[in-house]
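**Q** Okay, here's the prediction I keep looking at, along with the sequence it came from:
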Amino acid sequence: MLREEPLKVKEYSFAVAKIRDYAQLMKPNLSFMVVFSSVVGYLMVPGVELIWKNVLLLFLGGMLVTNGANIINQILERYSDRLMKRTMLRPLPDERMGTTEAWILCILSAAAGVGLLAYCFNLASALLSLLSLLLYGFAYTPMKKIHPIATFVGAIPGALPPLIGWVAATGSLGIGGWSLFLIQFFWQFPHFWAIAWVGYEDYLKAGIRMLPSREGKTSFTGLQCIFYSLTLIPLAMLPHQLGLSGSAGMWVAIACGLLYTFASFIFYLRNDRTSAKRLMYASFIYLPTVLLALLIDKL
């Protein structure tokens, strides 16, 4: 018995470490926000009732596909991740995991997610989720080292989740789903650029170019953030005009757009780390607040 205890402890420690590595590979915090917007898109469809079984199935399918996309991202960026403090201790750059194991996990997760969406909802939502994975993994990820237009490319799969949720409920693309897509699409630019400004030196080491100006950390980034955050103010009116949500949700969304624009304006004026971080935090608050306000007002 005395010899078995250390072995059990080692096996337990290995299992815990492996689970931790898998969780780090899949980025569950990021995946949660992505899939949450998909659930909101599903529930925003007129006539759709809150049935927890369907919500949980959609959430699970979305998480599995998003996990697959995140794994592709880390496989392709494993050498770049070694150069950045923020990512150097991830499983692949730290060589705690091989690419074969990562690819197996990626394929199993993505296939299970796409299959679940096709079986429980419809083929259209499954194919749209697969398109999102392919764009994120094989278009946005390599483009980050080539040209700042990667931000635009990445914003497309980043905005697809609410549209996927809409298609899961209706079986087809609809203007209501597109209105949610546009809100999430334009929200991402100040969000991306604020993060890229804060981590500029780290990204530069890895050869990743995310800021809109070739000169790097100039006030042009803040100016662009103002433009995209301003666009969110009229877009906030679309769900109400389409009959998806009431006026209360619309006004909350407009107020959030104004605050987002104000944070972008301060970032433009000061062009410093503090204002960039405040804009980044504002972006974290904006999306869940707007989506929840629209959904609650609809329900």
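**A** Looks like it came in fine.
**Q** from here on, contacts and neighbour counts on C-alpha atoms
**A** OK.
**Q** Can you tell me the element residue 48 falls in?
**A** Here residue 48 is covered by no helix or strand, with elements defined by DSSP states H and E.
**Q** and the closest residue to residue 253 other than its chain neighbours, what element?
**A** Leaving out its chain neighbours, the residue that sits closest to residue 253 by C-alpha to C-alpha, 6 or more residues apart in numbering is residue 290, at 5.1 Å. Take DSSP H and E as the rule and residue 290 turns out to sit in helix 273-298.
**Q** Comparison target below:
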Amino acid sequence: MKTAVRMAKDNTLAVIFADFKEITKVRLAVSVVFSSVAGYFLGAYEVTISAIFLLAFGGYCMVGASNAFNQVIERDLDALMKRTRNRPIPAGRVSVSMAMTIAVALSLLGIVTLYLLNPKTAMFGAISIFLYTSVYTPLKTKTPLAVFVGALPGAIPFMLGWVAATNEFGIEPGTLFMIQFFWQFPHFWALGWMLHDDYKKGGFKMLPTGKKDAGTALQIIMYTVWMMVISVIPVFGITGRLSLSIPAAILIFLMGGVMLFFAFRLYIKRDTATARKLMLASVSYITLMQIIYVIDKFI
């Protein structure tokens, strides 16, 4: 009997933990934390474990809060789409009030934690939550420009790490912001292409032309080129303390070329399989690019 009760409790806790991970989008949150920590290493004069912990914990809270608010707002639309109908709120496993409690608690915890680093870091974290939940989320059903708005909070994490390390905002974190800002367009438009039919069920307008057509593919190509150019700008020595060696710049540019290859392939083939390859290439690019930047600083 005791064993059965213990097993039931364990199963319940596993479900609660799984729903918490889903409502905070743990994989997305971890990738954002990774970007922030990379930015911290680039900006730090001296690396401290306590600062990394505060940045990682506070960053996860901020991303988790944004995602929880998002799922509260979009709960009825999520129920219409195949990829989201089993999320905790539309599936009925988590109530709206509980999700709001989680979102508010994570917001406060995240802002306080980031404030312990410095006020500017907390400010940018709060701005990120506001833009994502109050501007980007409502616009997703109104206009394709929502992706542009969403790219603003999405570009903050890489920059946030530098600000956390220095308590300063200048050309260096501004450059990191622009790199991640332009990267998001080919990434999310490739994702939007893959999920276009499902997004239509929820009324989301995620592609720039509203269609899987040549116009959308052409814009993906254009933004990929801009991303490639901005990613290597530090090699020219015009971005303050943020620098990049010639070998690192060449490697990053070649990685961007892989994305550009798939962008051109998408323009030619216009199929879901190529969009998926572009999306996966973009995920690899942003992670490897940040790793190269950090390694290049310390070697």
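**A** Sure, I can see it. Note that the structure is predicted; figures quoted are calculated from it, not measured.
**Q** picking that back up, could you measure the residue nearest to residue 253 of structure 1 against residue 76 of structure 1, distance?
**A** As defined by C-alpha to C-alpha, to the nearest Å, residue 290 of structure 1 lies at a distance of 33 Å from residue 76 of structure 1.
**Q** just to revisit the earlier point, just the buried positions in the helix holding residue 290 of structure 1, please.
**A** 275-283, 286-287, 290-298 (16 or more other C-alpha atoms under 10 Å).
**Q** what's the answer for stretch 30-46 of structure 1, then?
**A** So, applying 16+ other C-alpha under 10 Å, buried residues of stretch 30-46 of structure 1: 31-32, 34-45.
**Q** and which of the residues you listed is nearest residue 184 of structure 1?
**A** residue 37 (8.7 Å; C-alpha to C-alpha).
**Q** quick one: the residue nearest to residue 253 of structure 1 and residue 255 touch, right?
**A** No - Residue 290 of structure 1 is beyond contact range of residue 255, at 9.4 Å (criterion: C-alpha atoms under 8 Å).
**Q** mind checking what residue 284 of structure 2 lines up with in structure 1?
**A** With TM-score structural alignment defining the correspondence, residue 284 of structure 2 maps onto residue 285 in structure 1.
**Q** And residue 64 of structure 2, by the same measure?
**A** Using TM-score structural alignment, residue 64 of structure 2 lines up with residue 67 in structure 1.
**Q** what secondary structure does its match sit in?
**A** Under DSSP: H, G, I helix; E, B strand; the rest coil, residue 67 of structure 1 falls in the helix class.
**Q** contacting residues for it?
**A** The contact partners of residue 67 of structure 1, by C-alpha atoms under 8 Å, 6 or more residues apart in numbering, come to 25-28, 31, 106, 109-110.
**Q** and stretch 137-145 of structure 2, which stretch of structure 1?
**A** Aligned using TM-score structural alignment, stretch 137-145 of structure 2 spans residues 141-149 in structure 1.
**Q** One more: stretch 172-187 of structure 2?
**A** Alignment of stretch 172-187 of structure 2 against structure 1: residues 176-191, by TM-score structural alignment.
**Q** Not counting that stretch itself, show me its contacts.
**A** Residues outside stretch 176-191 of structure 1 that contact it (C-alpha under 8 Å, 6+ apart) are 41, 45, 151-152, 155-156, 158-163, 166-167, 224-226, 228-229, 231-232, 235-236, 238-239, 242, 244, 264, 279-280, 283-284, 287.
**Q** Quick check: the gap between the match of residue 284 of structure 2 and residue 257 of structure 1.
**A** From residue 285 of structure 1 over to residue 257 of structure 1 the distance is 11 Å, taken as C-alpha to C-alpha.
**Q** Kindly report the same for residue 41 of structure 1.
**A** Distance from residue 41 of structure 1 to residue 257 of structure 1, by C-alpha to C-alpha: 19 Å.
**Q** now swap in residue 53 of structure 1 and tell me
**A** For residue 53 of structure 1, the distance to residue 257 of structure 1 - C-alpha to C-alpha - is 33 Å.
**Q** between those two, who's got more neighbours?
**A** Between residue 53 of structure 1 and residue 257, counting by other C-alpha atoms under 10 Å, residue 257 is the more crowded of the two (26 against 9).
**Q** Hmm, residue 229 and that one touching each other?
**A** Yes - taking contacts as C-alpha under 8 Å, residue 257 of structure 1 lies within contact range of residue 229: 6.3 Å.
**Q** and residue 88 of structure 2, what is it in contact with?
**A** 19, 22-23, 94.
**Q** okay, now the equivalent of residue 204 of structure 2 over in structure 1: neighbour count?
**A** Counting by TM-score structural alignment, residue 204 of structure 2 lines up with residue 208 in structure 1. When neighbours are counted by other C-alpha under 10 Å, residue 208 of structure 1 registers 22.
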